[in-house]
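> Got a predicted structure plus its sequence, pasted below:
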Amino acid sequence: MRILLVAGGWSTEREISLKGAASIAEALSARGHEVTLFDLSDGFEKLLELAAAHDAAFLNLHGQPGEDGLVQALLERAGCPYQGSGPAGSFLALNKAAGKALFVRAGIRTPDYEFLPVRPAAGWKTSLPFPLFVKSNTGGSSIDLFRVNDEAELNRALDTLFAGHQEVLIETLIPGQEVTCGVVGRPGEEKALAPVLIVPKREFFDFHDKYAADGAAEICPAPLAPELTARVQEAAIAAHRCLGLSGYSRTDFRLTDEGELFALEVNTLPGMTSASLVPKEAAAAGIDFGELLETLLSYAVRN
């Protein structure tokens, strides 16, 4: 199969995207596919022409463009199948405030939050109790993620994010553990993979803990009671369907000591190296990295 591997781009997660693309290219080439790696920064206008000359595209983009649905919409115009969710689902998942609004409407528990599309007027104070997490509304990879304990720290975090022209999401900190769970399958046939328990080495699961060699421990399968594992998996499928996603996704949760589960956000293009979270979950089910990639592509081609 002639596969257009789309990566890079110009988001803050560009380098992470390219690193994952190298692993994808190696795995797909080893399985006999003809892979063309295309960095969106090397001429965005070339995408449509390249897409028309390939059997399918594999997207390994993080942030905007890519997770916002733009590239997916262009590929559809070019008649080029691609793995994963369509433009609408991609956009709703990337926009954390939109995703959380849909969670609330669907009865999926999520931490209380405030959405700030612009800097509030002087004198504004949050209605949420400290400590809080402050993050970019459309960012990822824990870049520009802040834990704040008081008004002064909150204002410094807002200054940083608004200086970068970012929309801001403020979220209540839920004490407990971080658990993530992948979902794979065509609409109506989704299956949840084994959840992963994330044990940060630092105060929280930040960029360093995600990507450094001495970062967080990622335990798969998560050492949870069977009934709790089942609840995490059911919640991951519910979040996936709530946003109208297809192919695969990964939902991040907070799990309290009392067993309460809160959905944080859903990633429609999760990391794709053999050491990434979804591939780890697939490996626990006996699915190797190359097989996982081909499975995701098969959904695109057959659809």
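Cool, got the structure. Quantities reported herein were computed from a predicted structural model and do not represent experimental measurements.

> Could you use CA atoms for every contact and neighbour count after this?
Noted.

> which residues sit against stretch 160-177?
With CA atoms under 8 Å, 6 or more residues apart in numbering as the test, stretch 160-177 has contacts from 96-97, 111-119, 128-138, 144, 158, 197-199, 254-257.

> Of those, select the buried ones using a ChimeraX command.
ChimeraX command restricting the contacts of stretch 160-177 to the buried ones, with burial defined by 16 or more other CA atoms under 10 Å:
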select :96,97,111,113,116,119,130,131,132,133,134,135,136,137,138,144,158,197,198,199,254,255
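
> which residue packs closest to V184, ignoring adjacent ones?
Y248 (4.3 Å; CA to CA, 6 or more residues apart in numbering).

> sorry, back to before: narrow the contacts of stretch 160-177 to those in helices?
Applying DSSP state H to these, the entries found in helices are 96-97, 158.

> rewinding a little: do you know how far the residue nearest to V184 is from L292?
Y248 is 10 Å from L292, where distance means CA to CA, to the nearest Å.

> The two: which is more packed in?
Between Y248 and L292, Y248 has the larger neighbour count (other CA atoms under 10 Å), namely 26 against 18.

> OK, contacts around the more buried one?
Counting by CA under 8 Å, 6+ apart, Y248 makes contact with 84-85, 182-185, 268, 296.

> Dump those residues to a markdown table, plus secondary structure, neighbour count and distance to A217.
Formatted as a markdown table, the entries for the contacts of Y248 read as follows, by DSSP: H, G, I helix; E, B strand; the rest coil; neighbours: other CA atoms under 10 Å; distance: CA to CA, whole Å:
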| residue | secondary structure | neighbour count | distance to A217 |
| --- | --- | --- | --- |
| G84 | coil | 25 | 27 |
| S85 | coil | 24 | 29 |
| G182 | strand | 29 | 17 |
| V183 | strand | 28 | 21 |
| V184 | strand | 23 | 23 |
| G185 | strand | 17 | 27 |
| T268 | coil | 30 | 23 |
| L296 | helix | 20 | 27 |
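
> Pasting the second one now:
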Amino acid sequence: MKIAVLYGGTSGEREVSLSTGKGIIKALINKGHEVIEIDFSPERIEEILQLDVDLVFIGLHGRFGEDGKIQGLLDMIGLPYVGSGVLSSALAMDKAKSKQIFSLNGLYTAKSEVYDVSVEEEFASIEKEINDKFSLPFVIKPNQEGSTLGLTIVKEEKQVMEAIQMAAQSDSMILVEDYVKGREMTVPVIGLKGKEHALPVIEIIPKNDYYDFDSKYKPGGSEHIVPAKVEDSMTAQLQEDAVLAHQLLGCDVYSRVDFIINENNEPIILEVNTLPGMTPTSLFPDSAQAVGMSYDDLIQKFVELSGVNKKKKV
């Protein structure tokens, strides 16, 4: 097939996306596809409008990649693509909206509130409300951002204003939620709509206090245990919850669902990643490797699943 790979982009996750894109490009070439490489920027939209390919593989992360905007553009010009459509991408990117959907459908979520931080003069009243509603420690982060960018674990009241200001640099809405202490897990999901299944659960052991940007992307920043050493019943629940979360948001082809098992042994869902990191050493390929699927075969599987689903996505 002739496949365009969109990678790079303009979000705070650009460097990760460059690595993801290179991995995808190499795998597609190894599988015999003709590849068009595009380091995407909204300022060069003509590159997309002029594409003549069979399929688009989106290797972007964060804004203008993971939030449904590029998916909407591809829908309008009739180009099929790998992965989730506009609505599911936008919902997954909006942490507050996705948490509401999960909670309404029986999944455990951390207590949270969302605040509009578009007007700086209101930061002081927002700070007071946060301190009134939440007990230390708690988390302040942008509502729509990836890779823990702009996130602060607030351990002292004096940190609140600075955390609000930092999160507000990335988004006009911030999410405040209880800090959940426990074991970090992630579950890849793959398959055609209605026939999805979960791959082995991965436990993430970060070298820092939590799974932050450095833990995710710097060499030796975290340890991945695949499959996670948890009870069979917990493995089954995590995999079942991951597939349910994927389906509730209407995701397509693949996603990765993040959890924390709290001190009460409950799996608290954090978020669904519709375009998870896909470097050869990323979490999703690690899990696939555990069931005998190579990185190249995994990328080819995504292409095959997308080939069956060439109808326009919504």
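Alright, I've got the coordinates. Please read these numbers as outputs of a predicted model, since none were measured by experiment.

> Now the TM-score, please.
Comparison of the two superposed chains (TM-score structural alignment, normalised by the length of the first structure) gives a TM-score of 0.96, and 301 aligned residues with a CA RMSD of 1.3 Å.

> can you pull out the strands in the first structure?
When assigned using DSSP state E, the strands of the first structure occupy the ranges 2-7, 34-39, 56-59, 113-116, 132-136, 145-148, 168-172, 177-185, 191-192, 196-199, 217-219, 247-255, 261-267.

> Nearest to D288 of the first structure among the ones you listed would be which one?
strand 177-185 (13.9 Å; CA to CA).

> With respect to A239 of the first structure, which of the contacts of Y248 of the first structure is nearest?
Within these, the smallest distance to A239 of the first structure is 9.8 Å, found for V183 (CA to CA).

> what residue of the first structure matches up with C251 of the second structure?
Alignment note: C251 of the second structure maps to L245 in the first structure; criterion TM-score structural alignment.

> Report the contact partners of that match.
L245 of the first structure is in contact with 84-86, 89-90, 187, 268, counting by CA under 8 Å, 6+ apart.

> at 6 Å what do you get?
By CA atoms under 6 Å, 6 or more residues apart in numbering, the residues touching L245 of the first structure are 85, 89.

> Please name the nearest non-neighbouring residue to G59 of the second structure.
Of all residues beyond its chain neighbours, the one nearest G59 of the second structure is Y7 (4.7 Å), with distances taken as CA to CA, 6+ apart.

> I'd guessed that neighbour sits against G62; true?
No - the pair Y7 of the second structure / G62 is not scored as a contact, 11.0 Å apart, by CA atoms under 6 Å.

> sorry, back to before: put together a markdown table for the ones in helices among the contacts of stretch 160-177 of the first structure, with distance to L37 of the first structure on each row.
Below are these laid out as a markdown table (distance: CA to CA, whole Å):
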| residue | distance to L37 of the first structure |
| --- | --- |
| K96 | 29 |
| A97 | 33 |
| L158 | 37 |
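
> Among these, which one sits closest to L40 of the first structure?
Distance to L40 of the first structure, by CA to CA, is smallest for K96 among those, at 24.1 Å.

> The second structure: which residue goes with that closest one?
With TM-score structural alignment as the criterion, K96 of the first structure lines up with K95 in the second structure.

> Could you list which residues are in contact with the residue nearest the centre of the first structure?
Residue closest to the average C-alpha location in the first structure (CA atoms, centre = their mean): N267, at 2.1 Å. Contacts here follow CA under 6 Å, 6+ apart; on that basis N267 of the first structure touches 249-250.

> what do we get in the second structure for it?
Aligned counterpart of N267 of the first structure in the second structure: N273 (TM-score structural alignment).

> now swap in A216 of the first structure and tell me
A216 of the first structure maps onto S222 in the second structure, by TM-score structural alignment.

> Please tell me how far the nearest residue to its match once chain neighbours are set aside sits from T279 of the second structure.
Once its chain neighbours are removed from consideration, S222 of the second structure has its nearest residue in P206; the separation is 4.1 Å (CA to CA, 6+ apart). Here the distance between P206 of the second structure and T279 of the second structure works out to 18 Å (CA to CA).

> can you check C251 of the second structure too?
Here the criterion is CA to CA. By it, C251 of the second structure lies 21 Å from T279 of the second structure.

> ditto for Q247 of the second structure
Per CA to CA, Q247 of the second structure is found 25 Å from T279 of the second structure.

> When those two are compared, which one has more neighbours?
T279 (22 against 17).

> Would you check how far apart that one and E162 of the second structure are?
With CA to CA as the criterion, T279 of the second structure and E162 of the second structure are 33 Å apart.

> E145 of the second structure too?
E145 of the second structure sits 18 Å away from E162 of the second structure, taking CA to CA as the criterion.

> Ok, E223 of the second structure next?
With distances taken as CA to CA, E223 of the second structure is found 30 Å from E162 of the second structure.
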